[in-house]
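*Asks:* Below is the sequence, then the predicted model.
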Amino acid sequence: MKPTRLFDLIPYQIATYDKEIALSKKENGKWKSFSSRDVKKIADNLSLAFLKVGILPGEKVAIISNNCPEWNFVDLALQQIGAISVPMYPTITSADYEYIFEHAEVKMIFVGDEVIYEKAKAAAGDRLIYSFEKLEGAIFWEDFLAKGVNEDILGLENAKEQVKPSDLFTIIYTSGTTGRPKGVMLTHSNVLSNLIGIADIMTPEKGSSRILSFLPLCHIYERTGFFCFYYVGFSIYYAENMDSIGENIKEIKPHAFNTVPRLLEKIYDKIVAKGYELKGVKKSLFFWALNLGLKYDPNTSPGAWYDLQLKLANKIIFSKWREALGGEVLQINSGASALQPRLARVFWAAGIKVCEGYGLTETSPVVSASVCSLEDMRIGYVGKLITDVEVKIASDGEILVKGPNVMQGYYKQPELTAEVLQNDWFHTGDIGQMDGEYLKITDRKKEMFKTSGGKYIAPQAMENKFKESSLIDQLIVVGENRNYPSALIIPSFDALKDYCQHKGIPYTGDAEMIEKAEIIEKYNREIEELNKFFGKWEQIKRFKLLPEPWGIESGELTPTMKLKRKVIHQKFEKELEQLYVD
């Protein structure tokens, strides 16, 4: 059978792979697994329970939880009766919950743990809350599941028959860098076309490979990833939490996983920090290998001598990097924001294939993806367009997308929909270019700004470059309508400690160190070195070091780790003004 709706993947997997381990989670220190048939049984009983309590086609149910099989059980069960899931980030505020509950007309709510429950309860009104953990005041999901046991399965089969591929299956409220979140309406066929388009370029063997899932399922990137992994018969293991990823990787030995550049940056920084801790020959060998990796290009070879050195570096240094990722990783998919080219180079040199892709919630999400082979990989590009997706570049450089993956619109916001969907072309807001078959992203249209001299600045490209410094963790480039660009910088404090130890500078605390003249001078040298990659009008003239990292809960980052520029400008108005005081 060919799946035409997302829940068709359940019988498809049984017929094609019939897996013993379809989904697995850590419970009381042990992995608890669900087979393909377990998934069907649980999803069917949940669907019957929803029908019994009166959930109708088109009605909305919110899911707010960290990743777990229960998340997917509820999602699949709602699909089978034509109801619409409204996934939400656990990290957003109770006020955001309240807005989405009201705007989406949510009928009932599923939550993961007590922290989420307390936030949801404050916003839920008279809506019933169900929980994946046993919590006082909430209805345990297994008690709800029991309502569907022994119910008439014919009622469910009739409900399934009524669901069309063109029906909405979810409304995803985008986190947004400004203003209220928008509800992106996606159909079964939107996401199904997308997962089939990327399934053929997955490297691991279908039916027998393992995946570790840790990016939020409420984001379309990991959610479409789940459906794709399910379609190709991978066993999906859920990380216990973000702090346990390293340990879970060692246990599972995954063949692939989805990630965001921010996590790859942290992995790289930890590896380099350990390199600085080495002594003598070991330290020299480590940085010899690292420098080889930073020069790597999958498409060209500097010559036989380089290849011989790299082969040796892989044996004595990079093999340990692969072991830290379980030793069996064949493909890492990176998305949601721009990947530093140097990271792609060094990981590919180390035999760790990081494949960058591009997409948006509104495109289900994938527009383009890197094919995971030396012949097809292009550093600095986001791969080739996937099947049935078209791209054209507007006169101002904006990327326009057309295809079966493009959303139906924003829920209850026809004016906003009309702004971005014109003649079937979705206006992404991203600036880019096509180089033959390959797509390259250069910046966000709305984030570009002009200096007072009339010169355009593309901040995202600059920020990505400046973060190549091991001493810089986060950075924002500013300077709209000013004479020159400046920057607010969050140091990588672990790297700064290593630098101070190496230079014999007593480390007295983060806030104190960033005020010291010798530390400011060090950052000045870092900035000057990286300024060489930009035109004179683009170069950062002044900067301010800040003591606290930007985060999701503190408001400076979206849940997908993008900078909320407006928030940062408002929050650090005083510091920004000082950068332009003579």
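*Replies:* The structure has been received and is ready for your questions.
*Asks:* CA only for contacts and neighbour counts going forward, please
*Replies:* Fine.
*Asks:* What's the local residue count around Gly436?
*Replies:* By other C-alpha atoms under 10 Å, the residues close to Gly436 number 7.
*Asks:* Then Pro181?
*Replies:* Number of residues near Pro181 (other C-alpha under 10 Å) recorded here: 15.
*Asks:* Identify all contacting residues around stretch 475-492.
*Replies:* Outside stretch 475-492, the residues within contact range by C-alpha atoms under 8 Å, 6 or more residues apart in numbering are 449-453, 459, 462-463, 466-467, 470-474, 537-550, 563, 565, 576, 579.
*Asks:* In helices only, show me those residues.
*Replies:* In this view, these that belong to helices under DSSP state H are Pro459, Met462, Glu463, Phe466, Arg565, Leu576.
*Asks:* Of these, which is the most crowded?
*Replies:* Most neighbours among these, by other C-alpha under 10 Å: Phe466, with 26 neighbours.
*Asks:* now that residue: how far from Lys107?
*Replies:* Counting by C-alpha to C-alpha, to the nearest Å, the gap from Phe466 to Lys107 is 47 Å.
*Asks:* before we move on, what about Ala289?
*Replies:* Counting by C-alpha to C-alpha, the gap between Ala289 and Lys107 amounts to 57 Å.
*Asks:* before we go on, here's another structure to hold up against the first:
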Amino acid sequence: MSDSQSLIQNRPPSVANLFLERIEATPDGEAYRYPVPPASGEGPDEWRSYTWGEAARRVFAIAAGLMDLGVRPEERVAIASGTRADWILCDLGVLCAGAATTTVYPSTNAEETAYILADSESRVLIAEDAGQLAKARECRAQLPDLAHVVVIEAEGAVAAEGDPEGWVLSLDELRKRGEAYLEEHPEAVKETVGALRSDQLATLIYTSGTTGRPKGVRLPHDAWSYMAKAIAATELVRADDVQYLWLPLAHVFGKVLTAAQIEVGHVTAVDGRVDKIIENLPVVRPTYMAAVPRIFEKVYNGVAAKARAGGGAKYKIFKWASGVAREYAKVTQDNFRRTGTASAPAGLKMKHAVADKLVYAKLREAFGGRLRACVSGSAALAPEIGYFFAGAGVHILEGYGLTESSAASFVNPGEAYRTGTVGKPLPGTEVRIAEDGEILLRGPGIMQGYHRLPEKTAEVLEEDGWFHTGDIGELSEDGYLRITDRKKDLIKTSGGKYIAPAEVEGQFKAVCPYVSNILVHGADRNYCTALIALDEPTIMGWAEEHGMGGKSYAEVVGSDEVHKLVDGYVQRLNEGLQRWQTIKKFRILPRDLDIEHGELTPSLKLKRPAVEKEFGHLIEEMYAGAREA
């Protein structure tokens, strides 16, 4: 048995146990960094830190405070907050109290927040601010189980007329209650952690879902303990890493990163403000970070737009350097696969060295200059964008998993990563490809089932533990997985041809630097069409350069000039497609797709049914008068 297999098989029952081990091992080591905005409201944030020992004192006080409020093992405590260090400390406090965390996106509206709190029977809600408190108060009549709301940012979050006594308290007040509780019961937290069983419920994550009501995914303590050990075994992260964590912690992708960090013990800088990413990277200077494909697409489009704005010569250099990066990445990855050495021919190495000085080095500096690896997940990364970053020295390791599998089932291994694949299964995870191409998974990371939905659970989880992912994929002979599409998203044209829309959409994102989102449609039709949303900063920059300055976004994207521009990229896309995959017609949307309109999930996945419903008139317009075969 290898050391990694031994570690996984002999794992403790919970991440709470791992947390206690981490505190004992490195109490004075830096654990979390967090930004503090200047008092004046102007100037850069100040970054402060918690050591593991300081984090532990806060976590224990939160855990004891919850016990003092009457929270018992496996009862649910919800967290509705953006990504911040307090989220992690509260989550650990919930786990150390033996309770289970219900995660709620802060962007979730009051109605759906109420549904999640009621369905999970959450006893306490930890709310980020007065806005999150207001959602709970608006629906309090529907929440008989909700005994308390604890507010992280207490300003403006006070008890209101009609609130039960003690219903609202601040996080500081909860910690003080906990400190007092620990004076009387000093061993309460350690005893509770010591009594945890691996099969106890630890987390209830509601899938944002592309259709219908969200389902609560039940993840036991053992799933997170396994994930922490398995990720550490891949050597994906190291003890000397600095991780930049901005992903939503209500999402399983963000949540799993917190478990791995506790096992490995590296520093994590936490700030969920997406608009601060570009500003934070040169300050934090991470060695490791995770992101969703949309972030890499925006960076790529932004770099291309900046080069274009610099004039024809600069843009020509950028396009040349982009081609060199892709060629270099493909050649070195292929050589590594065949020989174990990431080599390239002398001529290509020389071109790459020149392009590095002119383009790539500046790109790496924008990421802080120390980035060893990025992990991309939640959706497919267009291979051509992946190859560009790989060739530029920003190594994007794609991974794969679902909420139902605790996020990380596959990840690309370090130097041996292969763009366009999601890598190999984590140690301890089994994979099987069904006859229809569906990916099946089995292992300690798989959920117990959907909360209070046994029929839905039975649809995807077999009695022998195999989980049906709903994704279609292919395994290479040496175990690398390539995702083809969602099973339910495959398009069958009226001519009987199957098309994977995500594959076509990914190729378009690689050729068109202005696209933000694209939806390919063609089910039961005799040709494919597309709805295309353009990235506002990049297309408005193009408009300024082409005599359209002063016009609104809607006016710009509705213009003949932009239609002609996009049509050129659609034709380039079509050149590389099979005839039945080609986009015959397209419409540019008057606005970008977003979470607020329900067209994207909080992890920025496309909700196809919602987009097709909202813009159905444009789809019908593209098929009007066409003869359907």
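*Replies:* Nice, I can see it. Note that the structure is a prediction, hence the values are computed from the model and not measured.
*Asks:* After superposition, what's the TM-score here?
*Replies:* After superposition, the two chains reach a TM-score (TM-score structural alignment, normalised by the length of structure 1) of 0.95; 579 aligned residues with a C-alpha RMSD of 1.9 Å.
*Asks:* how about Thr601 of structure 2, what's its partner in structure 1?
*Replies:* Under the alignment (TM-score structural alignment), Thr601 of structure 2 maps onto Thr558 of structure 1.
*Asks:* And the contacts of stretch 234-243 of structure 2?
*Replies:* Contacts to stretch 234-243 of structure 2, defined as C-alpha under 8 Å, 6+ apart, come from residues 231-232, 264-269, 284-289, 413-414, 426-427.
*Asks:* can you do 7 Å?
*Replies:* Residues outside stretch 234-243 of structure 2 that contact it (C-alpha atoms under 7 Å, 6 or more residues apart in numbering) are Val264, Gly265, His266, Val267, Thr268, Ala269, Pro286, Thr287, Tyr288, Met289, Gly414.
*Asks:* cool, stretch 479-487 of structure 2 as well?
*Replies:* For stretch 479-487 of structure 2, contacts defined as C-alpha under 7 Å, 6+ apart pick out 420-424, 470-475, 500, 502.
*Asks:* any chance you could map the strands in the stretch 101-250 of structure 1?
*Replies:* In the stretch 101-250 of structure 1, the strands defined using DSSP state E, counting those that start in this stretch lie at 106-111, 128-131, 139-140, 168-173, 183-187, 210-213, 235-238.
*Asks:* For Glu415 of structure 1, which of these is the nearest?
*Replies:* Closest of these to Glu415 of structure 1 is strand 183-187, at 13.1 Å (criterion: C-alpha to C-alpha).
*Asks:* The closest one corresponds to what range in structure 2?
*Replies:* The aligned range for strand 183-187 of structure 1 in structure 2 is 216-220, by TM-score structural alignment.
*Asks:* Following superposition onto structure 1, what is the mean distance for that stretch?
*Replies:* Here the mean offset of stretch 216-220 of structure 2 against structure 1 after fitting is 0.6 Å, by mean C-alpha distance after the TM-score superposition for structure 1.
*Asks:* Counterpart of Val193 of structure 2 over in structure 1?
*Replies:* Counting by TM-score structural alignment, Val193 of structure 2 lines up with Lys160 in structure 1.
*Asks:* Please read the previous query as pertaining to Asn109 of structure 2.
*Replies:* By TM-score structural alignment, Asn109 of structure 2 lines up with Thr93.
*Asks:* If we ignore the residues flanking it in sequence, what's nearest its match?
*Replies:* If you skip the residues right next to it in sequence, Thr93 of structure 1 has Lys119 as its closest partner in space, 7.4 Å away by C-alpha to C-alpha, 6 or more residues apart in numbering.
*Asks:* From Ala130 of structure 2, how far out is Pro186 of structure 2?
*Replies:* Distance of Pro186 of structure 2 to Ala130 of structure 2, given as C-alpha to C-alpha: 33 Å.
*Asks:* In terms of neighbours, single out the busier of the two.
*Replies:* Remark: of Pro186 of structure 2 and Ala130, Ala130 carries more neighbours, 16 against 13, as counted by other C-alpha under 10 Å.
*Asks:* Look up how far Arg579 of structure 2 lies from the more buried one.
*Replies:* 55 Å.
*Asks:* just Gly131 of structure 2 next, same as before
*Replies:* Applying C-alpha to C-alpha, the value for Gly131 of structure 2 to Arg579 of structure 2 is 51 Å.
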